[in-house]
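**Student:** No letters, just coordinates:
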């Protein structure tokens, strides 16, 4: 198992080895956010990286959007690009050490950046971070990768078996609105903490 700590991710950002970064907020998440009328939700985006989804959400009126990353480097870049974003809503911390309570957690392949041995721990932590009836919504890779990750992939059936132990599944299906380069390789999830 690779040691995917702060130094590892900072080096990935520093070297520009960020193949997961598409340079803008992903369509599945922007289209999901566009459907929400209540902007008063407290939102978390873990593994936010350069924070495109956070910037989109905040600019759409989700003023209680929080971002989290283990690496300070992308968060500093985010702060420089979006100086109006509240500093106390930017968290440089290991996801598993973060404390909070959220209505909505947006997942943009953060799950797939974690070693698969941590997937049960991820679900348990998400359940604790979400308020009752809170939602975990986003995108995972729905393919197996030939090389050792990150990213780490998986299959829809595996995800179903994992998530149904922790959440009510509203959607867990192939993503229909992926960017062209990822069409057919992403899964959209909409899970409810009950």
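**Tutor:** It's in. These numbers come from a predicted model, not from an experiment.
**Student:** CA atoms for contacts and neighbours, from now on please.
**Tutor:** Will do.
**Student:** Which element, helix or strand, includes the residue lying farthest from the centre of the chain?
**Tutor:** Distance from the centre of the chain peaks at residue 146, with 22.6 Å (C-alpha atoms, centre = their mean). Per DSSP states H and E, residue 146 falls between elements, in no helix or strand.
**Student:** can you pull out the helices in the chain?
**Tutor:** 6-15, 27-34, 52-59, 72-81, 119-129, 156-163 (DSSP state H).
**Student:** Kindly compare burial across those and name the winner.
**Tutor:** Scoring those by mean neighbour count under mean count of other C-alpha atoms under 10 Å gives helix 52-59 as the most buried, with a mean of 20.
**Student:** residues in contact with the spatially most central residue of the chain?
**Tutor:** Nearest to the mean C-alpha position of the chain, counting by C-alpha atoms, centre = their mean, stands residue 107 at 2.7 Å. Residues near residue 107 by C-alpha atoms under 8 Å, 6 or more residues apart in numbering: 45-46, 136-140.
**Student:** second one coming, line it up with the first:
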């Protein structure tokens, strides 16, 4: 990532100072609906930019084998602290772009929320390639694109869902579902979109 160290420090300072407005403090309602629906059989899931792990623990409680990845040590420490022995999440502190090749084709699902908007837009092509290599053929990318918009600057950097879908399609993904979720938290209504793609 361009200015990787600066970005790492940026997010680390936010966690250290408890300035984490992207963190709802509980599982994302949209994901809670998907996890409870029965439409997604439990399998191997990786959560990219997992933060404090609320969504990772949600899917673990529904029987998924979850690996939660984040590079911020404060977030990782919280995930370890909150890990549930009855429904454990594997926690990995790492830069997502440096995940080992041994993980290629390992996962049935990628779960993403507030990770895509945190990376340098110049690396979004690398992100799409990463998603393609991590998923098994037929695997699902489940993303909540946020924040949708066209303003400049960041992080967080705005997301344009059509461009995101086009980028992932260039790496072998096909769109399965997209919606403006009725159960987005009120402050995020109409500025986030659920996007599910199949590899």
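**Tutor:** Great, that's in hand. No experiment lies behind these values; they were computed from the predicted model shown.
**Student:** quick one on the thing from earlier: would CSV of the helices of structure 1 with distance to residue 40 of structure 1 be doable?
**Tutor:** Compiled in CSV, the helices of structure 1 are given as follows (distance: least, C-alpha to C-alpha, whole Å):
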stretch, distance to residue 40 of structure 1
helix 6-15, 31
helix 27-34, 12
helix 52-59, 11
helix 72-81, 22
helix 119-129, 17
helix 156-163, 27
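**Student:** most residues in a single strand of structure 1, which one?
**Tutor:** The longest strand of structure 1 (DSSP state E) is strand 130-141.
**Student:** what's it packed up against?
**Tutor:** Applying 3 or more C-alpha pairs under 8 Å, 6 or more residues apart in numbering; DSSP states H and E, one finds that strand 130-141 of structure 1 makes contact with helix 27-34, strand 102-108, strand 186-192.
**Student:** could these be laid out in JSON lines, adding distance to residue 73 of structure 1?
**Tutor:** Shown next, in JSON lines, are those (distance: least, C-alpha to C-alpha, whole Å):
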{"stretch": "helix 27-34", "distance to residue 73 of structure 1": "23"}
{"stretch": "strand 102-108", "distance to residue 73 of structure 1": "18"}
{"stretch": "strand 186-192", "distance to residue 73 of structure 1": "27"}
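**Student:** Can you say which of the helices of structure 1 is nearest to residue 87 of structure 1?
**Tutor:** helix 72-81 (7.8 Å; C-alpha to C-alpha).
**Student:** which residues touch the closest one?
**Tutor:** Under C-alpha under 8 Å, 6+ apart, the answer for helix 72-81 of structure 1 is 10, 13-14, 49-51, 69, 85, 87, 90, 92.
**Student:** Would you mind listing which of these are buried?
**Tutor:** 10, 13, 49-51, 69, 85, 90, 92 (16 or more other C-alpha atoms under 10 Å).
**Student:** picking that back up, of all the helices and strands packed on strand 130-141 of structure 1, which one comes closest to residue 56 of structure 1?
**Tutor:** helix 27-34 (7.3 Å).
**Student:** Report the aligned residue range of structure 2 for that closest one.
**Tutor:** With TM-score structural alignment applied, helix 27-34 of structure 1 matches the range 29-36 in structure 2.
**Student:** What is the mean deviation of that stretch from its aligned residues in structure 1?
**Tutor:** By mean C-alpha distance after the TM-score superposition for structure 1, the fitted stretch 29-36 of structure 2 averages 1.2 Å away from its aligned residues in structure 1.
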